[in-house]
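>>> Have a look; sequence and predicted model below, questions after that.
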Amino acid sequence: MSTQDLRVGIIGVGMMGADHAERVAHRIAGARLVAVSDPDTARAGALAARYDGARMIADPLALVADDDVDAVIIASPGFVHEEQVLACIANGKFAMCEKPLTMDSESSLRVLRAERDAGRALIQVGFMRRFDPQYAQLQQLLASGQLGRTLLLHNTHRNKTVPNPEFRSEMIVRDSLVHEVDVARFMFGEEITTIQVLSPAPTSHACEGVIDPQVAVFTMAGGGIVTNEVFVNCQVGYEVRCEAVSERGTAIAGRPQTGLYTTLAEGGEGYWGGLADPDFTVRFNRAYDLEIQAWADASRRGSVVGATSWDGYAATAVCAAGMESLASGAPVAVALADREILQ
């Protein structure tokens, strides 16, 4: 591992990018914040001024190419991810790209091909639940075989409110359900073959024409089934959990005020109570810390950890099929490229 600090640049200084800036500057060992970039240069400049040694670079591609930037966190809107990720690959720089990797399967495939042609993996995709202690513990428990074969997953994903009228039904699939897509693949260790998105009667708190909540059903390659509730205007708080149903027991990650709850483990049941987290930055604060620390450590070693560009591509492909199912109500098969030809 390099003995030098990883010099990190951040593209996008909205809620997520600003949160990562604070994280890199104050909580990540072996890394320091050196640059930020955003179309809102005043906002980016103000953020840079808060941290010693950080500067604002107006052009995000110039930030990527800058000799004083070793690695990049991409927290910009999804529609610019392809260009920025490809720039990182072209410049040989490790990048942690917040989901989605790109907006569609074709552009995600271009990223995969660019990484293949570069001869090394450089991209980590920001599916932070893989680093949440309870989700990681659940995955390890399922992989151990202690509970027998996993048969079902039940995912719940609730957000207090999304007041933005531009957050439409399709974005619930692409920007919210995408996390459940990765959780299903992470827990089962296999691909999703079909998706069906169902449309219950919408809440009165949703913007006009928005289907919220949504229920999605995944069929896994090995025959397992995953049910997913996504409700982005639940009015209560941020609530995310995953229950696995296996042949010899069950386990739940994400119950408030408890550790991993399992019917097989010793001890009494956990309980459901206490205050709901207000948003994702609070609920997954520890997961983000662990994710960015792992990314920084891996970048200094010259490797990639966590979700890969293939994971980002697979999630995008599932969500594309999900948006098709949202429109029709019917199950839609997920089409994936041959992974072997991309390696």
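Alright, I've got the coordinates. Numbers count the residues shown, from 1 in each chain.
>>> only C-alpha atoms for contact and neighbour calcs from this point on.
OK.
>>> residue contacts, residue 97?
By C-alpha atoms under 8 Å, 6 or more residues apart in numbering, the contact set of residue 97 is 73-75, 81, 85, 123-126.
>>> mind putting those in a markdown table, secondary structure included?
A markdown table is the format used below for the contacts of residue 97 (DSSP: H, G, I helix; E, B strand; the rest coil):
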| residue | secondary structure |
| --- | --- |
| 73 | strand |
| 74 | strand |
| 75 | coil |
| 81 | helix |
| 85 | helix |
| 123 | strand |
| 124 | strand |
| 125 | strand |
| 126 | strand |
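>>> Emit the PyMOL select command for whichever of those residues are buried.
The PyMOL selection below is limited to those of those classed as buried (16 or more other C-alpha atoms under 10 Å):
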select buried, resi 73+74+75+81+85+123+124+125+126
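>>> in the longest helix seen in the chain, what's buried?
Across the chain, the longest stretch assigned as helix under DSSP state H is helix 309-328. When burial is assessed from 16+ other C-alpha under 10 Å, helix 309-328 yields the following buried residues: 309-326.
>>> how far out from the middle of the chain is that helix?
Its chain's C-alpha centre and that of helix 309-328 lie 14 Å apart, by C-alpha atoms, centre = their mean, to the nearest Å.
>>> Could you do stretch 157-174 as well?
So, by C-alpha atoms, centre = their mean, the centroid of stretch 157-174 is 16 Å from its chain's centroid.
>>> here comes the other one, which I'd like you to weigh against the first:
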Amino acid sequence: MSTLGIAVIGAGKMGADHARRIGRTVGGARVVAVADPDGDRAKEVAAGLEGAGAHTDAAAALAAPGVEAVLIASPGPAHEEAIGLALARGLPVLCEKPLTPDPAGALRVLEAEQRLGRRLVQVGFMRRHDAEYEELKGLLDAGGIGRPLFLHCRHRNAASPSFFTSDMLISDSVVHEVDAARWLLGQEVTAVSVFSPAPSAAAPEGLRDPRFVLLETSGGALVDVEIFVNCGFGYEVRCEAVGEGGSAEIGGGTAMAVRSAGRRSEAIAQDFTVRFADAYDRQLRRWVAAAAQGGVAGPDAWDGYAAAAVCEAGLKAAHTGVRTAVELVERPALYR
């Protein structure tokens, strides 16, 4: 079995994490090129990978010998250009979310794929590869709790990065619930409302945290999301599905519980790379296998576009305080 040569675009936290996984926990692939505008950072990541070259731009990395697929983990505004370069070479792509920062850019990606006549772009919504989410998806698809009525979602971080903005609560965090809800329910999001309580005392000045987001779907279900990125105690993602015949919840945690000195305690993950470590591994394994055959194994460019459109509506709702409809183009045949 041949080893898939991968170019990693972006050597920040996510790019470095993906690069470490490839070839160590993910077989059948190796990193042959790393690109980042910060040349020192690219060299640092490449130095830990046998045979990987370091570059300061995506075009040079994609032109490196042995590149057969591309993993994009650069900042969102740089995604469209890197995807375009990859598609021009007919290379399969795994792109971290967002596909693009806005639906207009995502539509251009859809158009480029349609000109090729095949799907090459996969979006890194890793929750679809998480064992608990997969179990819930199977239950809902089988009608195990009847027709879904509600999804109650909680998404909490111990603390937000210094660069985090109020808009990013929607575009960088709630976007995961948007994709998960679309996938779990098999429905599109049709409208978004955003509510903001008084900011938490732990939130940096100017950050509207927490927020409460309400999604309406094409099948008549309601999805509520509590997004709280400075909760203080750890990283927590939960989802409860309520149907006509029952309910099911995931994300309750399965860590070891310790009873001592009259107390019961258990550890709480502090970071998404810990909570979803297995999901990231499964995502990469599946993508590598699919990319070797020139395809995708997860959310595609249409899913990236739909998520961008919902987030755009969510940002408008957050800024205006008004329920905002989601506008989607007709789904192209390639993505049906």
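Happy to help now that I have it. Note that the coordinates shown come from a computational prediction; the quantities given were computed from them, not determined experimentally.
>>> Pull out the buried positions in stretch 328-336 of the second structure.
Per 16+ other C-alpha under 10 Å, stretch 328-336 of the second structure contains no buried residues.
>>> What is the corresponding segment of the second structure for stretch 311-322 of the first structure?
Under TM-score structural alignment, stretch 311-322 of the first structure corresponds to residues 303-314 of the second structure.
>>> Can you tell me what sits against that stretch?
Under C-alpha under 8 Å, 6+ apart, the answer for stretch 303-314 of the second structure is 97-103, 106-107, 123, 170-171, 175, 178-179, 188-194, 324-328.
>>> Going by neighbour count, which of those are buried?
97-103, 106-107, 123, 170-171, 175, 178-179, 188-194, 324-326.
>>> Next step: those restricted to strands.
123, 189-194, 324-325 (DSSP state E).
>>> From residue 155 of the second structure, how far out is the residue most central in space within the second structure?
By C-alpha atoms, centre = their mean, the second structure has its centre lying nearest to residue 125, at 3.0 Å. Distance of residue 125 of the second structure to residue 155 of the second structure, computed by C-alpha to C-alpha, to the nearest Å: 15 Å.
>>> swap in residue 291 of the second structure?
When residue 291 of the second structure is compared with residue 155 of the second structure (using C-alpha to C-alpha), they lie 31 Å apart.
>>> More neighbours: the two, which one.
Ranked by neighbour count (other C-alpha atoms under 10 Å), residue 291 of the second structure and residue 155 place residue 291 first, with 23 against 19.
>>> what's the closest non-adjacent residue to the more buried one?
In this structure, residue 291 of the second structure finds its nearest non-sequential neighbour in residue 92, 5.6 Å apart by C-alpha to C-alpha, 6 or more residues apart in numbering.
>>> ok now do the aligned partner of that neighbour in the first structure, which residues does it touch?
Per TM-score structural alignment, the equivalent position to residue 92 of the second structure in the first structure is residue 94. Contacts for residue 94 of the first structure (C-alpha under 8 Å, 6+ apart) come out as 70-72, 88, 122-124, 299.
>>> Of these, just say which sits nearest to residue 251 of the first structure.
residue 124 (27.7 Å; C-alpha to C-alpha).
>>> which residues touch whatever residue of the second structure lines up with that closest one?
Taking TM-score structural alignment, residue 124 of the first structure has residue 122 as its aligned residue in the second structure. By C-alpha under 8 Å, 6+ apart, residue 122 of the second structure lies in contact with 93-95, 287, 296-301.
>>> For those residues, which two are the farthest from each other?
The farthest-apart pair in the contacts of residue 122 of the second structure, when distances are taken by C-alpha to C-alpha, is 287 and 301, at 14.1 Å.
>>> Let me know the secondary structure of the equivalent of residue 111 of the first structure over in the second structure.
Residue 111 of the first structure maps onto residue 109 in the second structure, with residues paired by TM-score structural alignment. For residue 109 of the second structure, the assignment made with three-state DSSP gives helix.
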